[in-house]
Structure formats: C-alpha cells, structure tokens
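S.K.: Structure here, sequence nowhere to be found:
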C-alpha cells in the first residue's frame, strides 16, 4: 500500500504534523469507521468518518465520529440552509476523486465547504481517512479543522 496520497501530500506541503496508520480494510464491514477504529484499537469517537452531503443542493463535506449519525437538520443549520441530504456514493466519488471507504476530507478534487463535529475538537488527536482504503491520518483536531477551513458545529444526534 502506498502511503503517498493527495491527502498526505497536501498536509505535508502545508507543514501540518500527522502520523499515518495502516490497517486491514474490510469491505464487508457493516461500518467502515467502526471497523477501522477496532483494527487500530482506538475509541470510535476519535475515528472520524468523512461524508459527502448536500445542503440546499450545494455539496458539503461532513466530518463526524464513526460511532455517530449526522442529523440532517443540524447539518442544514450549520451551513445556514433549509434542507440537507446525503450525497449518492457515485456522486461523492466523482466530486472528491476518492473511492467510498477511502474518502479523505483533505485534497478533494473539488473544494467544498466543510463542517467538523465540534465535540471532536476536544480530543488530543483524531483519525481521518488518508485517501485510500486501509490508511488513516492521526492529527490534532484543530490542525485538521484549520487545514480544511472547516466550521465546527454540533452535527450529530
């Protein structure tokens, strides 16, 4: 597995400190994020999943703990919108340039507005997808928020 992805290159170029972790990706897992947390032996609240959604028809990136579900109402409010819905996987892949299970919030093909779960900012470090299946980036949550120019909001139930 290559440890050089668009995500790792972008963070390196920006001078942002991170650590890479590889694990055996299970395509049949009920929850990719929970499987990654278990494989790496970390609390699910520290393993953040990257989801693509639409708020009032505009694409957005949503970063939340792997053991939580996004509230569409809270997501819409975070972006001052009226409605939110999850993006179809094929549309998300086309927009980000990443495959489902390897979708990183960093260095997506098209830059979109991003929101990160505010509770995640209280962790010492969090894990985000490194741009391919089986690769996670461990990073300080505030560094991730800054790198993504993300807003922090309560996004989960």
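M.R.: Alright, I've got the coordinates. Not measured: the values here are computed from a predicted model. Residues are numbered from 1 along each chain as shown.
S.K.: CA atoms for contacts and neighbours, from now on please.
M.R.: OK.
S.K.: Just give the closest residue to the most centrally placed residue in the chain, not the sequence neighbours.
M.R.: By CA atoms, centre = their mean, the chain has its centre lying nearest to residue 50, at 2.6 Å. Nearest residue to residue 50, sequence neighbours excluded (CA to CA, 6 or more residues apart in numbering): residue 63, at 4.8 Å.
S.K.: What are the neighbouring residues in contact with the one you found?
M.R.: By CA atoms under 8 Å, 6 or more residues apart in numbering, residue 63 lies in contact with 48-51, 105, 114-117.
S.K.: for the residues you listed, which one is nearest residue 10?
M.R.: Nearest to residue 10 among those, counting by CA to CA, is residue 105 at 11.0 Å.
S.K.: what's the closest non-adjacent residue to that closest one?
M.R.: Nearest in space to residue 105, with sequence neighbours left out and distances taken as CA to CA, 6+ apart, is residue 50 at 6.1 Å.
S.K.: Please confirm that the one you found is located within a helix.
M.R.: No - under DSSP: H, G, I helix; E, B strand; the rest coil, residue 50 sits outside any helix and is assigned strand.
S.K.: distance of it from residue 61?
M.R.: 7 Å (CA to CA, to the nearest Å).
S.K.: joint contacts of those two?
M.R.: Common contacts of residue 50 and residue 61 (CA under 8 Å, 6+ apart): residue 105.
S.K.: all strands for the chain, in order.
M.R.: Assigned by DSSP state E, the strands in the chain fall at 19-22, 48-55, 58-65, 84-86, 113-117, 126-129, 135-139, 151-153.
S.K.: also this one, for the comparison:
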C-alpha cells in the first residue's frame, strides 16, 4: 500500500497514518448526499466487498464514550460491545456528540486521528482480511490498511461485536 497525500486531502486520519509511518492506500469517491448508508455507498462506489469496508460508530457506556468498528453490511451488537468493554450496557451516542468528540462529521467519522482517544473495539472479522477500509476522515474518502495497523493505532481490542 502506498501513501498519496494528493488524494487524501490531509485529514486528521491521514495525517495520523503518515505520522505513524503506516502504509495505507487512500480511496476517494464521489459522495452522493442522497445515499442512505454511507458505508454501503463507499463499498459500492469503490467496488469493494462490503465485508472489507468497516464503519466507525460511537456509543455511550457507563464510563463515557467508546468506539465500535464493524463491517458496513452488518449492525453493531450493543450488548456484545458493552461486554467487550466490561460495561453493563451500551447505547448509540447522539450524532452531535459523536461529531463534537471526534472532530468528524457523521458519515466521515474515522477511527483514526480523533480529537480524543476513546476505548475502541474492532470486530473480529477484520482479522480475516489482509487489508480493510475505514473512513479517511471525510465523506467520499476511505483509507485501506491492515487490520493489525488499525488495531495498533487505535489501541483496539478484537471482539465479535457485529450481528
């Protein structure tokens, strides 16, 4: 994988990848404002199996906010995520809170380069791929990297959190 600053747009996510010296490939596409699912839109626009494209979701647990990263064609299992975090329960975070906390807009929230480091859980299915795609920090930009690099940079633990 290569780094290409010209196509990344210099988002906090791509800057974090570059600073860490992590190999990644940016994938830009034309975002359709009418798209019902940002993640499925990305998979379709890029011609990538939706199982390899992961969405970043913010949840609220007793101790604060946390991040769940799951394939775009599946849903986040809130009970499984809570268990992976050692929490009693989890609820989806308010979109405005998610945007304020991460510094990204909904549909472009990347697990990388967030304003604040949050507890993160990556769905175990990611480990079945050599490379996965996550948001590059804005709508219309995904970055491809290894699941190991993503887990290392976000201090994510792996768990079965998708249903």
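M.R.: Received the coordinates, thanks. Quick caveat: nothing in here was measured; it's all calculated off a predicted structure.
S.K.: TM-score for this pair?
M.R.: Superposed pair, TM-score by TM-score structural alignment, normalised by the length of the first structure: 0.97. Supporting alignment: 157 aligned residues with a CA RMSD of 1.1 Å.
S.K.: rewinding a little: from the strands of the first structure, which stretch is densest packed?
M.R.: Highest mean neighbour count among those (mean count of other CA atoms under 10 Å): strand 126-129, with a mean of 27.
S.K.: After superposing, tell me the mean distance of that strand to the second structure.
M.R.: Superposing on the second structure places strand 126-129 of the first structure at an average distance of 0.4 Å from its equivalents, by mean CA distance after the TM-score superposition for the first structure.
S.K.: What residues in the second structure pair up with that strand?
M.R.: Mapped onto the second structure using TM-score structural alignment, strand 126-129 of the first structure covers residues 132-135.
S.K.: what does that stretch rub up against?
M.R.: Looking at what lies outside stretch 132-135 of the second structure - CA under 8 Å, 6+ apart - the contacts are 52-56, 108-111, 126, 141-147.
S.K.: hmm, 6 Å instead?
M.R.: Residues outside stretch 132-135 of the second structure that contact it (CA atoms under 6 Å, 6 or more residues apart in numbering): 52-54, 108, 110, 142-145.
S.K.: before we move on, what about stretch 36-51 of the second structure?
M.R.: Residues contacting stretch 36-51 of the second structure (CA under 6 Å, 6+ apart): 71-73, 107.
S.K.: can you redo the strands of the first structure as TSV with distance to residue 75 of the first structure?
M.R.: Shown next, in TSV, are those (distance: least, CA to CA, whole Å):
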stretch	distance to residue 75 of the first structure
strand 19-22	29
strand 48-55	8
strand 58-65	8
strand 84-86	7
strand 113-117	8
strand 126-129	19
strand 135-139	24
strand 151-153	8
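S.K.: among those strands, which is nearest residue 93 of the first structure?
M.R.: Smallest distance to residue 93 of the first structure across those (CA to CA): 9.2 Å, for strand 48-55.
S.K.: Residue range in the second structure corresponding to the closest one, please.
M.R.: Using TM-score structural alignment, strand 48-55 of the first structure lines up with residues 54-61 of the second structure.
S.K.: Give me the mean deviation of the matching stretch from the first structure.
M.R.: Relative to the first structure, stretch 54-61 of the second structure is 0.7 Å off (mean CA distance after the TM-score superposition for the first structure).
S.K.: what's in contact with that stretch?
M.R.: 65-72, 90-93, 133-134.
S.K.: repeat that with 8 Å
M.R.: Contact with stretch 54-61 of the second structure is made by 39, 65-72, 82, 87-93, 98, 109-111, 132-135, as judged by CA under 8 Å, 6+ apart.
S.K.: List the contacts of the residue lying farthest from the centre of the first structure.
M.R.: What lies farthest from the middle of the first structure is residue 82; by CA atoms, centre = their mean that is 22.7 Å. By CA under 8 Å, 6+ apart, the contact set of residue 82 of the first structure is 55-56, 76.
S.K.: mapped onto the second structure, which of those residues hold?
M.R.: Shared contacts between this structure and the second structure among the contacts of residue 82 of the first structure (both residues aligned by TM-score structural alignment, their matches' CA atoms under 8 Å) comprise 55-56, 76.
S.K.: you'd agree residue 22 of the second structure is up against residue 149?
M.R.: Yes - using CA atoms under 8 Å, residue 22 of the second structure is in contact with residue 149, at 7.2 Å.
S.K.: so what sits against both of these two?
M.R.: In terms of CA under 8 Å, 6+ apart, residue 22 of the second structure and residue 149 are not both contacted by any residue.
S.K.: I'm done for today, thanks for sticking with me.
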